[in-house]
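S.K.: Return atomic coordinates for the entry below.
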Amino acid sequence: MTIRVVLADDQEMVRMGFALILEAADGIEVVGQCGDGLAALEAIRQLRPDVALLDIRMPKLDGLAVTRQVSELTKVVIVTTFDHDEYVDTALEYGASGFLLKDSGPALLVAAIKAAASGDALISPELTVRLLQRTRAGGEVRNVPGVDDLTERELDVARLVARGRTNTEIAADLVIALGTVKSHLTSIQTRLGVRNRVEIAARMWESGQLQRHR
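M.R.: Just a heads-up that it's a prediction; the model follows:
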């Protein structure tokens, strides 16, 4: 199935670059391009894309405001130059399924679109660690249901997810196949009762697994 994407950025060259990257990927079609937030809001409502790729700082309406209004209509991936913590927190609060920095590279951009379309979430690795550190800062280590049910290898995978590693990096770190990583992630999600890798990471930080294995 082709993933239909609307992308919005006030810089034309950036929009063109993103469109070229996404159109070159298998199974992705850019169905709309917008230069401001109001145009993006209208395009999303009319075209009903599978994923909206939104910049934060745009004229007329910023990407966070658009996210708040459309997150029930489509999956949203935020992409921005600015890695301010409050942007990440607000985007996730408003229902975004991904948050990338513009220098993340083509592979991560495509991966974020595909993850969002499949109901998963992907955040730039360096932002994931900061996000979970803020979530855990000063908090109590809790007994998180399902963590004790994870196998040793599943714990290895889950800890690396919590440290912001991609699937490819996890496979290399543990010297296992990429398909095996994906199988472990599916099992981990089932055991923990979570929907995506961001929630896996949250459970690991909450349970104190990251503090125990530095």
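S.K.: okay, CA-based contacts and neighbour counts for the rest of this
M.R.: Fine.
S.K.: Stretch 13-28: how far from the chain's middle?
M.R.: Put simply, stretch 13-28 sits 18 Å off its chain's centre (Cα atoms, centre = their mean, to the nearest Å).
S.K.: Buried ones in it, by neighbour count?
M.R.: Going by neighbour count (16 or more other Cα atoms under 10 Å), the buried part of stretch 13-28 is 15, 18, 19, 21, 22, 28.
S.K.: Can you list the residue ranges for strands in this protein?
M.R.: Under the criterion DSSP state E, the chain contains strands at 3-8, 28-34, 51-54, 75-80, 98-101, 122-123.
S.K.: One more, so I can put them side by side:
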Amino acid sequence: MTRNILIVDRSVPPSGRWCEAFPDGRVVEAESRPTLMAGDIVWLPAGYPAWEALVAGIRAQQPDCGVVVLSSSPTTEEALTALEAGARGYCHSFAVPTLLREIAQVVAIGGLWVGPELLSRFVGAIRRQLPESSEPLESILSARELEVARAVAAGRSNKEVAAQLGITERTVKAHLGSVFEKLQVRDRLQLTLRLAGRVTSGVAD
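M.R.: This next block holds a predicted model:
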């Protein structure tokens, strides 16, 4: 069962809308070091001191835990920072309860949420950071690397990719590292955008 946990600063009361969205949710202070479980969704205000490090720390403690960053003034730059730190969601602090619940549903199944308007700006910013290349992916990656890259870009975890391709997770990680290096991307998000719109003829879906 998914647990929604809101990290708060002791001097700032929790959002009424968040509490309405998740009446069974937990409100805790970061200093209390709550024990996290796989499947938990942690909501963290961007105004919290050193929130980027806290996001990374939560993901390191429990990789299967989703983190959503709440911002009172959302920006493309802050969204990039949040996602690069390991967050799976980024939204306005005053989002309505129905939207907060929708975000939780998306993150719970391994999806990514940044909102449609911000997503458009966000994708444009990421694309400008990626190296230009007209060289076909088939000439850059091996057939197996391309299979791994496409599976990861489709949102599958290393474990799911391993099961799909009949290889070990260790092998998936090795192929993924090679893919990152060859395509000059830093993470799964950049890989997904690098592959977006590219047609490959050598590997079927």
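S.K.: List the TM-score for the superposed pair.
M.R.: The TM-score (TM-score structural alignment, normalised by the length of the second structure) is 0.60; 150 aligned residues with a Cα RMSD of 3.3 Å.
S.K.: picking that back up, present the strands of the first structure as TSV; the columns should include distance to residue 183 of the first structure.
M.R.: TSV is the format used below for the strands of the first structure (distance: least, Cα to Cα, whole Å):
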stretch	distance to residue 183 of the first structure
strand 3-8	23
strand 28-34	24
strand 51-54	25
strand 75-80	24
strand 98-101	22
strand 122-123	17
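S.K.: Show me the buried residues of stretch 13-28 of the first structure that map onto helices.
M.R.: Counted as lying in helices by DSSP state H, out of those, are 15, 18, 19, 21, 22.
S.K.: Could you identify the longest helix within the first structure?
M.R.: Looking across the first structure with DSSP H, the single longest helix is helix 178-192.
S.K.: for that helix, which positions count as buried?
M.R.: Judged by neighbour count (16+ other Cα under 10 Å), helix 178-192 of the first structure contains these buried residues: 181, 184, 185, 188, 189, 192.
S.K.: thought the first one was touching residue 170?
M.R.: It refers to residue 181 of the first structure. Yes: contact criterion Cα atoms under 8 Å: residue 181 of the first structure and residue 170 qualify, at 7.2 Å.
S.K.: where do the contact lists of the two overlap?
M.R.: Residues touching both residue 181 of the first structure and residue 170 by Cα atoms under 8 Å, 6 or more residues apart in numbering: residue 157.
S.K.: now the end-to-end length of stretch 77-97 of the second structure.
M.R.: Terminal residues of stretch 77-97 of the second structure lie 25 Å apart, using Cα to Cα, to the nearest Å.
S.K.: can you give me how far that stretch is from the chain middle?
M.R.: Computed by Cα atoms, centre = their mean, the chain-centroid distance of stretch 77-97 of the second structure equals 9 Å.
S.K.: which residues are contacting it?
M.R.: By Cα under 8 Å, 6+ apart, stretch 77-97 of the second structure touches 15, 17-18, 20-21, 45, 52-53, 55-56, 59, 66-74, 103, 107, 110-115, 122.
S.K.: how about 7 Å then?
M.R.: Residues external to stretch 77-97 of the second structure that are found in contact with it (Cα atoms under 7 Å, 6 or more residues apart in numbering): 17-18, 20-21, 52, 55-56, 59, 66-74, 107, 112-115.
S.K.: Which of these are buried, as a PyMOL select command?
M.R.: Selection command for PyMOL covering only the buried members of the contacts of stretch 77-97 of the second structure, criterion 16+ other Cα under 10 Å:
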select buried, resi 17+18+21+52+55+56+59+66+67+68+69+70+71+74+107+112+113+114
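S.K.: Pick out the residue closest to the middle of the first structure.
M.R.: Nearest residue to the geometric centre of the first structure (Cα atoms, centre = their mean): residue 122, 2.0 Å.
S.K.: which residue in the second structure lines up with that residue?
M.R.: Per TM-score structural alignment, the equivalent position to residue 122 of the first structure in the second structure is residue 113.
S.K.: Might you report the residue contacts of that match?
M.R.: Listed by Cα under 7 Å, 6+ apart, the contact partners of residue 113 of the second structure are 88, 89, 90, 103, 106.
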